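Undergrad: what shape does this take:
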Amino acid sequence: MSKETSLNAEIRPGAGKSNVKKVISAGKIPSVIYGLGEDPINISLDKILIQKEISAGGFLTRIFSLNIDGKKNLAIPREVQFDPLSDQPIHVDFLRLAPDSKITLDIPTHFINEETSPGIKRGGVLNVNRRTIQLSCPANNIPEEIVFDLDGLEIGDTIRISSVTLPEGVVPLITDRDFTVASVAAPTVVKEPETPVEDEGEGEGEGEGEGEGEGEGEGEGEGEGEGEGEGEG
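TA: Take a look at the predicted model:
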């Protein structure tokens, strides 16, 4: 399950460009927290800490406890803006959550035990239909990923959402069918075009014809020479 991470946040005055520049120059990232019917609050967070949390992965599916003026605010990141040149984070939006809140998230899928799948061992290919699955999750029980076990799967087997037991309170948004997540497909063999081979008979015929022509030419030359000599004598 996603672990709650604590971060200290400071209230920043205003949201104008000059104030934002001051926050950035101080090594902070401008942010905002909103939701639950409360007024939005402009805050700033330590840039190094935010970069570290983003690099850890799964940033948009993790719960954070933001300490704002001594008050704990449960929240989840909803959007991160990056500088187009430096690719550094420059703004984060947080959504407030109550302990019993439910939120829709795209949770990544993960597949294990490929080495014990007979189908894959025989050359089968794992075709992944869904890299993420949209799930409705309780704020206190958000999975970091959905793990599917490939052990024992043969070529032609299909992995569906019913193949896994979801955490308590977590349900897929698609409820009208048992949708496909992945499958083990037969290997695709690409047949290379055959290189045409010259007919050996054609090559031999050409060689024989040339030899016969040369022999005929030599005979004609000898006959002409003998006739000329007899006439002069």
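Undergrad: only C-alpha atoms for contact and neighbour calcs from this point on.
TA: Noted.
Undergrad: residue 81 in helix, strand or coil?
TA: Judged by DSSP: H, G, I helix; E, B strand; the rest coil, the three-state class of residue 81 is strand.
Undergrad: would you check how far apart it and residue 13 are?
TA: 20 Å (CA to CA, to the nearest Å).
Undergrad: next one: residue 85
TA: Distance from residue 85 to residue 13, by CA to CA: 27 Å.
Undergrad: these two: who's more crowded?
TA: Each of residue 85 and residue 13 has its neighbours counted (other CA atoms under 10 Å); residue 13 has more, 13 against 6.
Undergrad: name the SS class of the more buried one, please.
TA: Reduced to three states with three-state DSSP, the structure at residue 13 is coil.
Undergrad: that one reaches residue 44, doesn't it?
TA: No - under the criterion of CA atoms under 8 Å, residue 13 is not in contact with residue 44, lying 9.9 Å apart.
Undergrad: mind telling me what element the closest residue to residue 126 other than its chain neighbours is part of?
TA: Once flanking residues are discounted, residue 126 sits nearest to residue 184: 4.7 Å by CA to CA, 6 or more residues apart in numbering. Residue 184 belongs to strand 180-185 when assigned by DSSP states H and E.
Undergrad: to check against the first, give me the structure of this:
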Amino acid sequence: MEKVNIAAESREGIGVKGALSKIRAEKKVPAVIYGGHKEPVSVTVTVKDLDKIVKAGKNTLVEIALGKENELALVKEIQYHAVTDNPIHADFQRVSMKDKMDVIVPLKLEGTPADVANYGAIIEHIMREIEVRALVSAIPHEIVLDITPMTINKGIVAGEVKLPEGVELLTDPEAPVVHLMIPKEEEAPAPVAADAAAAQPESSSTKGKKDEEGNLTKNAAAAPAKDAAKK
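TA: All right, here's what the predicted structure looks like:
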């Protein structure tokens, strides 16, 4: 397994106003090293060393030189500023080469199924990471999944992902990882007849008004005839 060597310094002035701003102004990042049945240690590491770890890939083993001692660790989290995207804090978990660890490993798809060209299928990558257990020395940076044989009738679930030797799957084996979708054709709207509006049934309110107007017209026509009869 690839290992990255970095140096760290014990962090002082914790809780002192302006201490963190001074650390970051020096191109350093506050961090903590914890786990391994030892007390947590607050340290600082350089931005350059953090970048080196990130470029090496997820689950990279890190050897941290701290004073006269060396600590073996994995990066559990790096926090970034919401605006500048600069690292603002890092968490390192101590590890032992003799112990197994539960870790999250990215899944990388490789290949193109024939049904993409044959039927216009779309690849839907549902699960992008899986949880595994392995010795520190056997933890992979990523797991490559060949999807070339996949068809629209048969996707891939977590239990079908080929794992490196010594790596045990912890994710639900039946959890879907990737499948193919056939895009639905949009139905064209039905044409509207030109006289459709004329064929619309009259509303009750409209009909009522016409009836009332009809009655008034008839009464008005009958009134002069009655008057003529009286005369």
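Undergrad: after superposition, what is the TM-score?
TA: Overlay of the two chains. TM-score (TM-score structural alignment, normalised by the length of the second structure): 0.73; 193 aligned residues with a CA RMSD of 2.4 Å.
Undergrad: on that earlier part again, counterpart of the residue nearest to residue 126 of the first structure over in the second structure?
TA: By TM-score structural alignment, residue 184 of the first structure lines up with residue 180 in the second structure.
Undergrad: the second structure: strands as residue ranges?
TA: Secondary structure of the second structure, counting by DSSP state E: strands at 3-10, 28-35, 38-46, 61-66, 69-80, 87-94, 100-110, 122-125, 129-135, 143-146, 156-157, 168-169, 176-181.
Undergrad: just put those strands in JSON lines and tack on distance to residue 21 of the second structure and mean neighbour count.
TA: Formatted as JSON lines, these follow (distance: least, CA to CA, whole Å; neighbours: other CA atoms under 10 Å):
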{"stretch": "strand 3-10", "distance to residue 21 of the second structure": "16", "mean neighbour count": "16"}
{"stretch": "strand 28-35", "distance to residue 21 of the second structure": "10", "mean neighbour count": "21"}
{"stretch": "strand 38-46", "distance to residue 21 of the second structure": "12", "mean neighbour count": "16"}
{"stretch": "strand 61-66", "distance to residue 21 of the second structure": "22", "mean neighbour count": "19"}
{"stretch": "strand 69-80", "distance to residue 21 of the second structure": "15", "mean neighbour count": "16"}
{"stretch": "strand 87-94", "distance to residue 21 of the second structure": "10", "mean neighbour count": "20"}
{"stretch": "strand 100-110", "distance to residue 21 of the second structure": "32", "mean neighbour count": "16"}
{"stretch": "strand 122-125", "distance to residue 21 of the second structure": "41", "mean neighbour count": "16"}
{"stretch": "strand 129-135", "distance to residue 21 of the second structure": "35", "mean neighbour count": "18"}
{"stretch": "strand 143-146", "distance to residue 21 of the second structure": "39", "mean neighbour count": "16"}
{"stretch": "strand 156-157", "distance to residue 21 of the second structure": "47", "mean neighbour count": "18"}
{"stretch": "strand 168-169", "distance to residue 21 of the second structure": "42", "mean neighbour count": "16"}
{"stretch": "strand 176-181", "distance to residue 21 of the second structure": "43", "mean neighbour count": "20"}
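Undergrad: dump those strands into CSV; add distance to residue 224 of the second structure as well.
TA: Below are the strands of the second structure laid out as CSV (distance: least, CA to CA, whole Å):
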stretch, distance to residue 224 of the second structure
strand 3-10, 111
strand 28-35, 103
strand 38-46, 107
strand 61-66, 109
strand 69-80, 93
strand 87-94, 97
strand 100-110, 93
strand 122-125, 81
strand 129-135, 92
strand 143-146, 96
strand 156-157, 90
strand 168-169, 100
strand 176-181, 79
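Undergrad: one step back: post-alignment, the strand holding residue 184 of the first structure versus the second structure, mean distance?
TA: When the second structure is superposed, strand 180-185 of the first structure averages 1.8 Å from its matched positions, counting by mean CA distance after the TM-score superposition for the first structure.
Undergrad: which helices and strands does whatever helix or strand comes next after that strand pack with?
TA: Along the chain past strand 180-185 of the first structure, the next helix or strand (assigned with DSSP H and E) turns out to be helix 200-232. Judged by 3 or more CA pairs under 8 Å, 6 or more residues apart in numbering; DSSP states H and E, helix 200-232 of the first structure is in contact with no other helix or strand.
Undergrad: for the spatially most central residue of the second structure, which non-adjacent residue is closest in space?
TA: When CA atoms, centre = their mean is applied to the second structure, the residue found nearest the centroid is residue 128 (8.5 Å). Closest residue in space to residue 128 of the second structure, ignoring its immediate chain neighbours: residue 107 at 5.2 Å, by CA to CA, 6+ apart.
Undergrad: and if you look at residue 104 of the second structure?
TA: Setting aside the residues directly before and after it, residue 104 of the second structure is nearest to residue 131 in space (CA to CA, 6+ apart), at 4.4 Å.
Undergrad: which residues are in contact with the residue mapped onto the one you found from the first structure?
TA: In the first structure, the residue equivalent to residue 131 of the second structure is residue 134, according to TM-score structural alignment. The neighbourhood of residue 134 of the first structure, defined by CA atoms under 8 Å, 6 or more residues apart in numbering, consists of 104-107, 172-173.
Undergrad: next one: residue 96 of the second structure
TA: The contact partners of residue 96 of the second structure, by CA under 8 Å, 6+ apart, come to 36, 72, 136.
Undergrad: correct me, but the first one touches residue 94?
TA: Yes - taking CA under 8 Å as the definition, residue 36 of the second structure is a contact partner of residue 94 at 5.3 Å.
Undergrad: trace residue 112 of the first structure over to the second structure, please.
TA: In the second structure, the residue equivalent to residue 112 of the first structure is residue 110, according to TM-score structural alignment.
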